[in-house]
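**Q** Below is the sequence, then the predicted model.
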Amino acid sequence: HRGIVVNESSTYVQCGVAGFGILQAPGIALERYLADGSLVEVLENYRPRPRPVSVLYPSRTYLAPQVHAFVDWVSQRFALLYPLWLEQKTSGA
């Protein structure tokens, strides 16, 4: 039994695109490859549960404008780059 070991998610996804075998990765990492047909979904009934993305900061009391701006930027960036993420977030998945 042979396999491949990588330590970076985009390399892992590229191994799947190159035909190394079946992979399991977050939808946001696979979205464009599924859309352009480079990857196809198999074992659809075996999806892992969604995992949240969190931004942690010390306190909401006197929240620095920079922190608020960063949280807004991350949310907008995810919505722009990963529409699937936004759909899951708003549907409560």
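**A** Nice, thanks for sending it over.

**Q** drop to CA atoms for contacts and neighbour counts, all remaining ones
**A** Fine.

**Q** Would you agree residue 86 is in contact with residue 79?
**A** Yes. Contact criterion CA atoms under 8 Å: residue 86 and residue 79 qualify, at 5.3 Å.

**Q** Pasting the second one now:
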Amino acid sequence: MKKTLTALAIAAFALPASAQTVSFEVEYRDLDLASAHGQKTLEERIDVAARKACRYSRHETGSRMRSADTRRCYLEAKASASKKFAAVKEQRANGG
């Protein structure tokens, strides 16, 4: 069984009036989430996945700045994934 952590974030990319939902999966089966190293590795994986899902490396034409929507997407995706990770960690601590 593949264990993944899925995070959702809302961001407006194309039209200001419409929102696009982005999602990503982060593999954590190989990590010891009880250890500091395992938790740090998971946070790094979440960061990389959120950057990719929100196209964080992409810049607006003529600028080195990221759009506000891209920054918001990235921050919300990381926060959502971290919240889901905390729930997984708590569930494991309680024997789940």
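**A** Looks like it arrived, so ask away. This one's a predicted model, so the numbers in the text were calculated from it and none came from an experiment.

**Q** Post the TM-score for the overlay when you can.
**A** The TM-score (TM-score structural alignment, normalised by the length of structure 1) is 0.34; 46 aligned residues with a CA RMSD of 3.4 Å.

**Q** Strands of structure 2, start to end?
**A** 4-11, 20-27 (DSSP state E).

**Q** who wins for proximity to residue 79 of structure 2 among those strands?
**A** strand 4-11 (8.6 Å; CA to CA).

**Q** counting contacts, what elements does the closest one pack onto?
**A** Counting contacts by 3 or more CA pairs under 8 Å, 6 or more residues apart in numbering; DSSP states H and E, strand 4-11 of structure 2 is packed against strand 20-27, helix 68-93.

**Q** Would you mark the buried spots in the shortest one?
**A** This means strand 20-27 of structure 2. Using 16 or more other CA atoms under 10 Å as the test for burial, strand 20-27 of structure 2 gives 22, 23, 24, 25, 26.

**Q** Report all helices and strands that that strand contacts.
**A** strand 4-11, helix 36-53.

**Q** so the longest one versus strand 20-27, what angle?
**A** Interaxial angle, helix 36-53 of structure 2 versus strand 20-27 (axes from the mean of the first three to the mean of the last three CA atoms, to 10 degrees): 150 degrees.

**Q** which helices and strands does helix 36-53 of structure 2 pack with?
**A** strand 20-27, helix 68-93.

**Q** and of these, who's closest to residue 5 of structure 2?
**A** That would be, of the helices and strands packed on helix 36-53 of structure 2 and by CA to CA, strand 20-27, which comes in at 5.2 Å.

**Q** Now do that closest one and helix 68-93, the angle between them.
**A** Going by the same axes, to 10 degrees, strand 20-27 of structure 2 makes 40 degrees with helix 68-93.

**Q** now strand 20-27 of structure 2 and strand 4-11, what's the angle there?
**A** Using the same axes, to 10 degrees: strand 20-27 of structure 2 against strand 4-11 is 160 degrees.
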